[in-house]
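Student: predicted coordinates and the sequence they were generated for:
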Amino acid sequence: MKKLFLIGMGPGDEQLVTPKAKQAISISTDLVAYGLYLDLLGNQVNEKTLHDLPLGEEIGRARLALDLASKDKTVALISSGDIGIYAMATLVFELLDLQLQGKENHPEWLNVEIEVIPGISAMQAGSSYVGAMLGHDFCTISLSNLLTPWETIQKRIEKAGEADFVISFYNPVSKKRDWQLNTARDILLKSRPASTPVILGRQLTREDQSVKFITLGELDAKDVDMFTLVSVGNSESKHIKNGDKDWVYTPRGYSKKL
């Protein structure tokens, strides 16, 4: 069976892996992923052939998955969150596109049946934990300029700020890259108040999860690492308290009807 599942396993909690993803994993012979994701799947990986490629080997991971599937394996290529959001699905289709253009020499890849199975993204997990931060129009922006020029990223931040989107920043910092987040903060402060709610969600839904409630004016890259999702509210997002519980929500305009 020349079958390749592209699976989003969700943010980390095994209970948030969808039934469809679990079924695809159960019938796969080979699982290809970053090792941490395989660990998070627990017993679901038992009796499977595991192919653990480290961070930075994304191209190798995609090639390996296509190669295995083209050899009559049933393969699951697994990413955290949704595999179609800043993840491996786009790389697989880019490789197939190159093959169709004659820029790759793997015609066997084109005989592989591919099924994409979505997962719950980190921004959804973060929003649900704090209430309903994504209750109105929102966007996501990756701050990694490894593959995208900073000038392009900066323009997107500026336009998203002007349009008053709730913004979830992926890849906010890394060991070699720590200045982009503060620059993004300064850009957004031109279009929304310093009191705008911000959540820092680290290792969302996992055992060592932490969520902090701060404001845009307080946002600082030193408080963030590569495992943190940074979500910035729009000019109408509200941080409310009920006893010892904090909530953040973004209204859609129902107040006019209440």
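Tutor: Cool, the structure landed.
Student: please make it C-alpha for all contacts and neighbour counts, starting now.
Tutor: OK.
Student: got a list of what the closest residue in space to residue 195 that isn't next to it in sequence touches?
Tutor: In space, and not counting its chain neighbours, residue 195 is closest to residue 215: 5.2 Å by C-alpha to C-alpha, 6 or more residues apart in numbering. Counting by C-alpha atoms under 8 Å, 6 or more residues apart in numbering, residue 215 makes contact with 194-198.
Student: just the strands from the protein, written as ranges.
Tutor: 3-8, 30-33, 49-52, 74-79, 113-117, 131-132, 138-142, 166-170, 197-202, 210-215, 228-232, 238-242, 245-249 (DSSP state E).
Student: and the ones you listed as JSON lines, adding distance to residue 58?
Tutor: Shown next, in JSON lines, are the strands of the chain (distance: least, C-alpha to C-alpha, whole Å):
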{"stretch": "strand 3-8", "distance to residue 58": "13"}
{"stretch": "strand 30-33", "distance to residue 58": "9"}
{"stretch": "strand 49-52", "distance to residue 58": "11"}
{"stretch": "strand 74-79", "distance to residue 58": "10"}
{"stretch": "strand 113-117", "distance to residue 58": "17"}
{"stretch": "strand 131-132", "distance to residue 58": "33"}
{"stretch": "strand 138-142", "distance to residue 58": "17"}
{"stretch": "strand 166-170", "distance to residue 58": "17"}
{"stretch": "strand 197-202", "distance to residue 58": "23"}
{"stretch": "strand 210-215", "distance to residue 58": "27"}
{"stretch": "strand 228-232", "distance to residue 58": "20"}
{"stretch": "strand 238-242", "distance to residue 58": "38"}
{"stretch": "strand 245-249", "distance to residue 58": "35"}
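Student: what's the closest of these to residue 87?
Tutor: strand 74-79 (6.4 Å; C-alpha to C-alpha).
Student: hmm, who's touching that closest one?
Tutor: Under C-alpha under 8 Å, 6+ apart, the answer for strand 74-79 is 1-9, 24-25, 27-34, 37, 61-62, 65, 68-69, 87-88.
Student: one more to weigh against that first structure:
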Amino acid sequence: MIYVIGIGPGKLDHMTKEAIDCLRNSQVIIGYKTYINLIKDLIKDKEIIENGMRQEIDRCNMALEISSKGKSVALISGGDSGVYGMAGLIYELNSKRDKKERIKVVQGVTSCISAASSLGAPLMNDFCQISLSDLMTPWKQIEKRLELASQADFVICLYNPKSKGRPEHLSYAFKIMEKYKNSNTPVGIVKNAGRDNEEVYVMDFGRMNFDLCDMATMVIIGNKETYIDNGKIITPRGYKI
């Protein structure tokens, strides 16, 4: 049995009871070492297998192999395992096996939800999530998604906004969006959402500070109705008040 567990931001308070129970019921824990470190107090009596970034296929294959030998396995993702996490990959690999392993996806709190709670209520109307990482998706396709989402006036949540290998992607994204987002559109920046070292910033689109952002940052850009009140971002749902 493989439990594909989203651990949310990584703090016990922000994990679901189901996620905690499945971790405790698993014999082997497999995950990216950064996420393993976030839950080490919960799994100190378990067999732990950890590795680095871009080794997702290896982790999934190990989980399938260990599960096939009769052990219960927890495959760890940050946030929610079905949102840029391990759920899709483990299902894809399992679909190619002659003997399928049992898989259960255990939900977690994804970054945009955690960040939104710190910013106020920015996601009260239609929103979308776009990753600026072009490791898996061609940049031209990401540009098109940014263009159309902005034109449709979605609130936009940007995952993986900036890294050392692609320091300009976030500024490029803002250049695409500025055709449809005015300079007063609220922007929320949350670094390390839901963790002890969380940082929260609220500003206007026209005063965006790209230097604040890195791979551990969630950026949320409002729609035409979104506004800032007392330091919080609010996107109206449409109630007549």
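Tutor: Nice, thanks for sending it over. Given the structure is predicted, the values throughout are model-derived calculations rather than measurements.
Student: and the buried ones among the contacts of residue 215 of the first structure, selectable in ChimeraX?
Tutor: Of the contacts of residue 215 of the first structure, the buried ones go into a single ChimeraX selection, burial set by 16 or more other C-alpha atoms under 10 Å:
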select :194,195,196,197,198
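Student: related to what we said a few turns ago, what lines up with the residue nearest to residue 195 of the first structure in the second structure?
Tutor: Counting by TM-score structural alignment, residue 215 of the first structure lines up with residue 204 in the second structure.
Student: OK, contacts around the nearest residue to residue 113 of the first structure once chain neighbours are set aside?
Tutor: Residue nearest to residue 113 of the first structure in three dimensions, not counting chain neighbours: residue 3, with 4.8 Å by C-alpha to C-alpha, 6+ apart. Listed by C-alpha under 8 Å, 6+ apart, the contact partners of residue 3 of the first structure are 69-70, 72-75, 112-115.
Student: how far away is residue 3 of the first structure from residue 110 of the first structure?
Tutor: Going from residue 3 of the first structure to residue 110 of the first structure by C-alpha to C-alpha, to the nearest Å gives 11 Å.
Student: cool, and residue 144 of the first structure?
Tutor: 31 Å.
Student: neighbour count winner among the two?
Tutor: Taking neighbours as other C-alpha atoms under 10 Å, residue 144 of the first structure and residue 110 compare with residue 144 leading, 19 against 14.
Student: can I assume the more buried one is in contact with residue 172?
Tutor: Yes: contact criterion C-alpha atoms under 8 Å: residue 144 of the first structure and residue 172 qualify, at 7.0 Å.
Student: which neighbours do these two share?
Tutor: What both residue 144 of the first structure and residue 172 touch, as defined by C-alpha under 8 Å, 6+ apart, is an empty set.
Student: ok, back up a step: from the contacts of strand 74-79 of the first structure, list the buried ones, please.
Tutor: For the contacts of strand 74-79 of the first structure, buried by 16+ other C-alpha under 10 Å: 2-9, 24-25, 28-34, 37, 61-62, 65, 68-69, 87-88.
Student: how about the helices in the second structure?
Tutor: For the second structure, applying DSSP state H gives helices covering 17-25, 33-38, 56-68, 87-95, 111-119, 139-151, 169-177.
Student: taking those together, which one is wrapped up most tightly?
Tutor: Highest mean neighbour count among the helices of the second structure (mean count of other C-alpha atoms under 10 Å): helix 111-119, with a mean of 22.
Student: packing partners for that one?
Tutor: strand 186-191, strand 199-204, strand 217-221 (3 or more C-alpha pairs under 8 Å, 6 or more residues apart in numbering; DSSP states H and E).
Student: rebuild these as a markdown table, extending it with distance to residue 109 of the second structure.
Tutor: Shown next, in a markdown table, are these (distance: least, C-alpha to C-alpha, whole Å):
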| stretch | distance to residue 109 of the second structure |
| --- | --- |
| strand 186-191 | 15 |
| strand 199-204 | 18 |
| strand 217-221 | 13 |
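Student: which one of the contacts of residue 3 of the first structure sits in the busiest neighbourhood?
Tutor: residue 75 (30 neighbours).
Student: what does that residue align to in the second structure?
Tutor: Residue 75 of the first structure maps onto residue 73 in the second structure, by TM-score structural alignment.
Student: same question, residue 63 of the first structure
Tutor: Aligned partner of residue 63 of the first structure by TM-score structural alignment: residue 61.
Student: in contact with that match, which residues?
Tutor: 90, 93.
Student: what's the answer for residue 225 of the first structure, then?
Tutor: 172-174.
Student: show the buried residues in these.
Tutor: 172-173.
Student: can I get the contacts of residue 225 of the first structure in TSV with distance to residue 94 of the first structure?
Tutor: Shown next, in TSV, are the contacts of residue 225 of the first structure (distance: C-alpha to C-alpha, whole Å):
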residue	distance to residue 94 of the first structure
172	25
173	26
174	25
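Student: and which of the contacts of residue 225 of the first structure is nearest residue 154 of the first structure?
Tutor: residue 172 (13.1 Å).
Student: how much space between the aligned partner of residue 217 of the second structure in the first structure and residue 78 of the first structure?
Tutor: Taking TM-score structural alignment, the alignment pairs residue 217 of the second structure with residue 228 from the first structure. From residue 228 of the first structure across to residue 78 of the first structure, the span is 20 Å (C-alpha to C-alpha).
Student: out of the two, which sits in the busier spot?
Tutor: Counted by other C-alpha under 10 Å, residue 228 of the first structure and residue 78 do not tie: residue 78 has more neighbours, with 28 against 23.
Student: what's the closest of the helices and strands packed on helix 111-119 of the second structure to residue 53 of the second structure?
Tutor: Of all these, it is strand 217-221 that lies closest to residue 53 of the second structure, at 17.0 Å by C-alpha to C-alpha.
Student: and that closest one against the first structure, how far off on average?
Tutor: Superposed on the first structure, strand 217-221 of the second structure shows a mean distance of 0.7 Å to its aligned residues (mean C-alpha distance after the TM-score superposition for the first structure).
Student: now for that strand, which elements pack on it?
Tutor: helix 111-119, strand 155-159, strand 186-191.
Student: check contacts around the equivalent of residue 150 of the first structure over in the second structure.
Tutor: Here residue 150 of the first structure is matched to residue 139 in the second structure, going by TM-score structural alignment. Shown in contact with residue 139 of the second structure (C-alpha under 8 Å, 6+ apart): residue 132.
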